[in-house]
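Peer 1: return atomic coordinates for the entry below.
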Amino acid sequence: MASLKKYRVGSSFQLSQVSPGDTPFLEGNEAAQVAEIDELAGELDEMQDLLHAEGRRKVLLVLQGMDTSGKDGTVRWVFSRTSPLGVRVTAFKAPTDDERARDYLWRCHAVVPRTGEIAVWNRSHYEDVLVPVVEGWIDKAEAKRRYAQINDFERLLVETGTVVVKCMLHIDKDEQRERLQARIDTPGKQWKFSMGDLEVRTKWSAYQQAYDKALRATSTDHAPWYVIPANHKRHRNLMIAKLLMKTLREMKLKAPPADPALKGMIIK
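Peer 2: Next up, the predicted model:
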């Protein structure tokens, strides 16, 4: 039986230990896999209702990965049955001038989940220990300080009622090439392609090394990282859905007790 434990990042973890093409959570034929994802999406909707009804805690799902790793697709499939009132998605792009005028965590703190809500971050504060490291904008000492600041930030969230789930969507360079080419070859998807994607692609090895360091430094007991083999899209969706459901079940969510004032009430 497939286990999430293998994909949880520890202190000696290396990204090369996980094959992007792994599919340990796929069983049966395509129809069965799609049905399982759909069932999990429905269960996730029920759990989100309980999270909202309980009114004490919240969940933050962080999705990180190289370009084309499937962050948008994950949101589209995993939350396909969930009420938009209970799930809020934020996409982090290059910082604006206003955001650069403040500390790098400011824009993240502004969109943390509210009580009873699941917040999904498409990219995140981890961009600030990936791009600046690869581009040489910060040195090793500053990167180390940022790792510590991020750990403290996430500890604050956890200690104030947020459960943090962090997923690194892991694809290989050949898979990215195919997905980028598909965007170019499909007129309706060309808007997703940027020439900047090719510039980043030339630094693939540097980004893999930056991810290695960031994952190890910031996978903590209170906010662990999971590496999701993501070459296969259905596997990616299924694994993340299973991880989320496991997390929500372990929260032991309960609806508030019945209101005795409503007992026997008849609406005419």
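Peer 1: going forward, measure contacts and count neighbours with C-alpha atoms only.
Peer 2: Fine.
Peer 1: Glu99: how many residues sit nearby?
Peer 2: 13 (other Cα atoms under 10 Å).
Peer 1: name the nearest residue to it, sequence neighbours excluded.
Peer 2: Once flanking residues are discounted, Glu99 sits nearest to Arg107: 6.5 Å by Cα to Cα, 6 or more residues apart in numbering.
Peer 1: tell me, how many residues neighbour that neighbour?
Peer 2: 18.
Peer 1: name the element it belongs to?
Peer 2: Counting by DSSP states H and E, the element that carries Arg107 is helix 106-109.
Peer 1: element containing the residue lying closest to Met245 once chain neighbours are set aside, please.
Peer 2: Spatially, and ignoring its direct neighbours in sequence, Met245 is nearest to Leu44 (6.4 Å; Cα to Cα, 6+ apart). Leu44 is located in helix 30-54, with elements delineated by DSSP H and E.
Peer 1: to compare with the earlier structure, here is another sequence to fold:
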Amino acid sequence: MKDIDIDDFKISSQINIEDLPTSFDLEEKEKKIEKELRNVSEDLADIQNTMYAHGKYAVLFCIQGMDTAGKDSLIREVFKEFNVRGIVAHSFKKPTELELKHDYLWRHIIALPARGKFGIFNRTHYENVLVTRVHPEYLMYENMPNINSLDDVDEAFWNNRFNEINNFEKHIADNGTIIFKFFLNVSKDEQKNRLLRRLNKPSKNWKFSPDDLDERELWDSYQKCYEDALNRTSKSHAPWYNIPADDKPTARYIVAKILYDTLKAYDDIKEPELPDHQKENIDSYKAQLKNES
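Peer 2: Purely as a prediction, here's the structure:
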């Protein structure tokens, strides 16, 4: 199977979203790709167990993408080998009444993973510069000071919100959270095919909503907002990765490989050693257990 260089997917300079690939050829059959994904997922689970014992780093896994990009299934397949004690997933949807009584980052802050754990944000704090930018009327529900009408939502407002997001990520990165941000980049044609499959397959009908078609009409607006967000917020401490998502097995494998290759480079993540006085007495502990009546 074709080797991948994770830097080929990392957004490290200004991009035009139309130039980002939505497909990638691993030069292998689907079953082989799925087998390799299982192998990498098992290796990731081993790293996670060590991180859990080590207890000094957390991992924040952020995933964004248009409807049908494959977010849910990717999370399921990449993390299926993990011990549930070390992973917490959150799917952020429409803010609740309680969440709207706080600032927009509050619900994400309280969901951050503790050191030693993986936290998954399925849709993320970036909804606040994506969905609300395409639908600025949603901001009125936040009941913010000095925002009394849509006329008050100017470019300075968005600049400030991007700065707040960047500062939030810098703060948690400085305090031990390893941040991954994945943009599942699906083409408009592939989205159409996936929506049709949802309609054609009765067992998948529940996934479809007429709102999906309304949002599809705003495709160009969303692409423009994604491009701006990727350009403004891909930082060395919190990089964005463009994941070609037209083929789901390929997208899952690339994400898993990026996670693994990045985390295995942390040579300070090790299982803690027993104190010297306990190591010296291991043989006596064994003998005590073996001599139990």
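Peer 1: can you give me the TM-score here?
Peer 2: TM-score for the superposed chains, counting by TM-score structural alignment, normalised by the length of the first structure: 0.95, backed by 266 aligned residues with a Cα RMSD of 1.3 Å.
Peer 1: give the equivalent position in the first structure for Asp7 of the second structure.
Peer 2: Under the alignment by TM-score structural alignment, Asp7 of the second structure pairs with Lys5 in the first structure.
Peer 1: neighbours around that match, how many?
Peer 2: 8.
Peer 1: for Leu44 of the first structure, see how far away it is.
Peer 2: Remark: distance between Lys5 of the first structure and Leu44 of the first structure (Cα to Cα, to the nearest Å) = 21 Å.
Peer 1: if we can go back for a sec, what's the average distance of the helix holding Leu44 of the first structure to the second structure?
Peer 2: Taken over the aligned residues, the distance from helix 30-54 of the first structure to the second structure averages 0.8 Å (mean Cα distance after the TM-score superposition for the first structure).
Peer 1: what packs against that helix?
Peer 2: Applying 3 or more Cα pairs under 8 Å, 6 or more residues apart in numbering; DSSP states H and E, one finds that helix 30-54 of the first structure contacts helix 71-78, helix 233-250.
Peer 1: against which helices or strands is the helix or strand following that helix packed?
Peer 2: Following helix 30-54 of the first structure in sequence order, the next helix or strand is strand 58-65 (DSSP H and E). With contacts taken as 3+ Cα pairs under 8 Å, 6+ apart, strand 58-65 of the first structure sits against helix 71-78, strand 118-122, strand 162-170.
Peer 1: just the angle between strand 58-65 of the first structure and helix 233-250, please?
Peer 2: 160 degrees (axes from the mean of the first three to the mean of the last three Cα atoms, to 10 degrees).
Peer 1: return the distance of strand 58-65 of the first structure from the chain's centre.
Peer 2: From the chain centre to the centre of strand 58-65 of the first structure is a distance of 3 Å (Cα atoms, centre = their mean, to the nearest Å).
Peer 1: now Thr220 of the first structure: how far from Val164 of the first structure?
Peer 2: With Cα to Cα as the criterion, Thr220 of the first structure and Val164 of the first structure are 10 Å apart.
Peer 1: which one's more surrounded, those two?
Peer 2: Shown here are Thr220 of the first structure and Val164; by other Cα under 10 Å, Val164 has more neighbours (20 against 16).
Peer 1: so what corresponds to that one in the second structure?
Peer 2: In the second structure, Val164 of the first structure lands on Ile179 (TM-score structural alignment).
Peer 1: verify the contact between that match and Leu112 for me.
Peer 2: No. If you go by Cα atoms under 8 Å, Ile179 of the second structure and Leu112 don't touch, sitting 11.0 Å apart.
Peer 1: anything in contact with each of those two?
Peer 2: Residues within reach of Ile179 of the second structure and of Leu112 at once, by Cα atoms under 8 Å, 6 or more residues apart in numbering, are Leu60.
Peer 1: which SS class is the match of Asp7 of the second structure?
Peer 2: Secondary structure state of Lys5 of the first structure, per DSSP: H, G, I helix; E, B strand; the rest coil, is helix.
Peer 1: how about Asn200 of the second structure, what's its match in the first structure?
Peer 2: So Asn200 of the second structure corresponds to Asp185, using TM-score structural alignment.
Peer 1: roughly how far does that match sit from Pro95 of the first structure?
Peer 2: 30 Å.
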